[in-house]
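In: This is the structure alone, sequence omitted:
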């Protein structure tokens, strides 16, 4: 029986020794923080031009997370690369020879990658919040206000879960190009279109990114039929389904 500690150490070595995975995590931090600061500054500078309704529903916390829409793509890339690099290089055969218990191998990779993604996600979320609030100036809020700390911690959870969802899909599809070809257009275009077209918005509300991002909002704009924690549970259900599908693919198919 393979010792779990050895497998964990092996997966940690794989992840940190591949430059692409390190750079995608760095990109997630930089893009999310930089874009959040920029949008926050622009909103603060043009606050007087907002309509009365926009001022009533103004959410300084959610505004500072404006960069998450692009930063999440880097987290998706991290999740895909962590899994699919082994398939594209053929290393998966060596990994399965060393750890024939496929569930153990998957659990170790999920554990290491999730811990790293959540760590980076939390760091990104708190940086984004504090620097975004600095840009908002007099229109800012703070962690002591109701719902704000939940939103900031939720932002970190959201980014980590997005990487985990991508890992499940990558195990199912096994190809980096196919995984990127499905996930990037879906989250960058299709999800937003479905959520913002009246005929399909009820479907869009229950997609993983649309539901999960509700956790980062403090002010309820009335556009979602559920609250922040329900939205997070919906996202968790998507993540669980992706991981189960990925496990079935890993278990049933040859390397």
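Out: Cool, got the structure. If you're wondering where the values come from, they're calculated on a predicted model, not measured in any experiment. Numbers count the residues shown, from 1 in each chain.
In: Please count neighbours and contacts with C-alpha atoms only from this point.
Out: Will do.
In: Could you pull out the strands in this protein for me?
Out: Secondary structure of the chain (DSSP state E): no strands present.
In: report the longest helix in it, please.
Out: helix 102-136 (DSSP state H).
In: Can you give me the buried ones in that helix?
Out: 104-106, 108-110, 112-114, 116-122, 124-136 (16 or more other Cα atoms under 10 Å).
In: got another, please set it beside the one above:
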């Protein structure tokens, strides 16, 4: 018989002793902060040459998270590996033998991993913001300005949701390779391409990354983008619904299928 605190301790031990999960979290932080800083420098140097509409709708807060597109891929890897490693190594059988109540096993794993992703996400978002604003100089914005703190905290929440969504999908698919083969092209290519095409834009804006990403935006229609039919928190709520659906699907698969 296992207790939930013991499950949490076990999952914490698994995550911190697997090098790939640790490095994926470090990569999420370094890539997001590094690329965001570099792009802020590019924006600052080329600001006067930008189109008038882009200058008028410039969002210095959102610019600080310009590296999130690539940084979130590392968070996807983290989420997939937390679950997928159990299946690829065969440890899932041992884990379920130790914790036969599958809901307790799954939600213990998700709780620990999501908590870690949230901590790293918040550290990443605050570092990205303050470094980005320092680089933007006269075009920067203070964190005390309306909705800026919401956007910074929201960026950290976004990264945690990306990780949790990835864990849910990996539990459904039961394979790290298959999960990464679907999630990484979807978030890096498919979603962005469909969001840029007029015919599919209205559908793409309800994808988890497109909707959730609005939480990082302070200026409506930033950089000439189309205004969304929902608020910043409304978009994040859509992302949460996607995530809950993935987690529920993962639980149902884990409950009904053998390890």
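Out: Sure, I can see it. Here the structure is a predicted model, which is why all the values come from computation and not from measurement.
In: Could I get the TM-score for this pair?
Out: Laid over one another, the chains give 0.99 as their TM-score (TM-score structural alignment, normalised by the length of the first structure), with 255 aligned residues with a Cα RMSD of 0.7 Å.
In: Distance from the longest helix of the first structure to the middle of the chain?
Out: Here the centre of helix 102-136 of the first structure is set off from its chain's centre by 8 Å, with Cα atoms, centre = their mean, to the nearest Å.
In: How about stretch 95-103 of the second structure?
Out: 28 Å.
In: again, but for stretch 150-163 of the first structure
Out: Distance, centroid of stretch 150-163 of the first structure to centroid of chain: 7 Å (Cα atoms, centre = their mean).
In: Identify the residue range in the second structure corresponding to it.
Out: Taking TM-score structural alignment as the measure, the second structure aligns residues 150-163 with stretch 150-163 of the first structure.
In: And the helices in the stretch 101-250 of the first structure?
Out: Counting by DSSP state H, counting those that start in this stretch, one finds helices in the stretch 101-250 of the first structure at the ranges 102-136, 148-173, 176-185, 191-196, 201-204, 208-212, 228-252.
In: For those helices, give me TSV that also has distance to residue 30 of the first structure.
Out: Shown next, in TSV, are those (distance: least, Cα to Cα, whole Å):
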stretch	distance to residue 30 of the first structure
helix 102-136	8
helix 148-173	14
helix 176-185	19
helix 191-196	23
helix 201-204	28
helix 208-212	20
helix 228-252	24
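In: Please report the distance of residue 91 of the first structure from residue 63 of the first structure.
Out: Separation of residue 91 of the first structure from residue 63 of the first structure (Cα to Cα, to the nearest Å) stands at 42 Å.
In: ok and the longest helix of the first structure relative to helix 228-252, angle-wise?
Out: Counting by axes from the mean of the first three to the mean of the last three Cα atoms, to 10 degrees, helix 102-136 of the first structure lies at 150 degrees to helix 228-252.
In: average distance between helix 102-136 of the first structure and the second structure?
Out: When the second structure is superposed, helix 102-136 of the first structure averages 0.4 Å from its matched positions, counting by mean Cα distance after the TM-score superposition for the first structure.
In: what stretch of the second structure lies opposite that helix in the alignment?
Out: With TM-score structural alignment applied, helix 102-136 of the first structure matches the range 102-136 in the second structure.
In: count of residues packed around residue 230 of the first structure?
Out: Neighbours of residue 230 of the first structure under the rule other Cα atoms under 10 Å: 15.
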